[in-house]
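Undergrad: Fold the following.
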Amino acid sequence: MARANNQLVQAALDTMPQRTTAYPSNNSLADELKMVADLISVQSALSQQRQLFFVSLGGWDTHDAQVTAHPQLLSALKLFT
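TA: You can find the predicted model right below:
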C-alpha cells in the first residue's frame, strides 16, 4: 500500500507545473515548505479534497548555546519574511 501511494504521489509530482517561487537553499524548513507547496499544486491529481501538512524547525531548546544557536534559528526564519 505504501509503495502504491508513493508511486501515486510521485506520478502527480511529475505533472507539477514549473515552480516560480525561489526557496532558500541549505534550509530544512524551506525544503519542507517547498514540498508542501508542490503537493498543494497537484492536489487535484491526488484526488484530495482536504490536505493537512506539518512542518517543523527543531533546535529551539537551546539552553547553554542560547547566545549562538538562537540567532542562527532566527536567521533561518528570517529568510521567509
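Undergrad: CA only for contacts and neighbour counts going forward, please
TA: Will do.
Undergrad: okay, now Asp14: neighbour count?
TA: A total of 10 residues lie near Asp14 under the criterion other Cα atoms under 10 Å.
Undergrad: how far away is it from Leu8?
TA: Asp14 sits 10 Å away from Leu8 when distances are taken as Cα to Cα, to the nearest Å.
Undergrad: Equivalent analysis for His70, please.
TA: From His70 over to Leu8 the distance is 39 Å, taken as Cα to Cα.
Undergrad: Same question for Glu32.
TA: Distance from Glu32 to Leu8, by Cα to Cα: 19 Å.
Undergrad: Please generate a structure for the following sequence too, so the two can be compared:
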Amino acid sequence: MNIQTRYKVGEQVWTINDNGKVVQFTIDSITVDIFKDGSIEVLYHEKYNPQEMHSMLRDENACFRTETELMNIVEFVQKYN
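TA: Sure thing, here's the model as predicted:
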C-alpha cells in the first residue's frame, strides 16, 4: 500500500488554533491511521513548544499551504453557514 500525504515533515502549514486564531506551524511528524473500513486519517504534529507547554495536532483537512487558502475556506463557511 502506498500512502501519500498532502504535506511533508518540515513544511509549514496554516490552520486555526484552539483559541480560534489563524497560525502557521512547521510539521514535525505525521501520523497515518488506516481503519478497517478503508478510511484514512492523517494528522500533522507540531514540535512540542516548552514555552507554550503544548504542541499543535491537526487533521490534514484543517491544514492549508497558504494563509489565503485558509481564509478562503473560512469566508466560504461563514457565508454558507
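Undergrad: what's the TM between chain one and chain two?
TA: Overlay of the two chains. TM-score (TM-score structural alignment, normalised by the length of the first structure): 0.20; 22 aligned residues with a Cα RMSD of 2.9 Å.
Undergrad: Trp14 of the second structure: helix or strand, and which one exactly?
TA: In this structure, Trp14 of the second structure sits in strand 12-16 according to DSSP states H and E.
Undergrad: Next, the angle from the longest strand anywhere in the second structure to strand 12-16.
TA: For the second structure, the strand that runs over the most residues, judged by DSSP state E, is strand 22-34. Per axes from the mean of the first three to the mean of the last three Cα atoms, to 10 degrees, the angle that strand 22-34 of the second structure makes with strand 12-16 is 100 degrees.
Undergrad: Show me which positions of strand 22-34 of the second structure end up buried.
TA: The neighbour-count criterion (16 or more other Cα atoms under 10 Å) identifies Gln24, Phe25, Thr26, Ile27, Asp28, Ile30 as the buried residues of strand 22-34 of the second structure.
Undergrad: Show me what whatever helix or strand Leu73 of the first structure lives in is packed against.
TA: Assigned by DSSP H and E, Leu73 of the first structure belongs to helix 66-78. Helix 66-78 of the first structure sits against no helix or strand, with contacts defined as 3 or more Cα pairs under 8 Å, 6 or more residues apart in numbering; DSSP states H and E.
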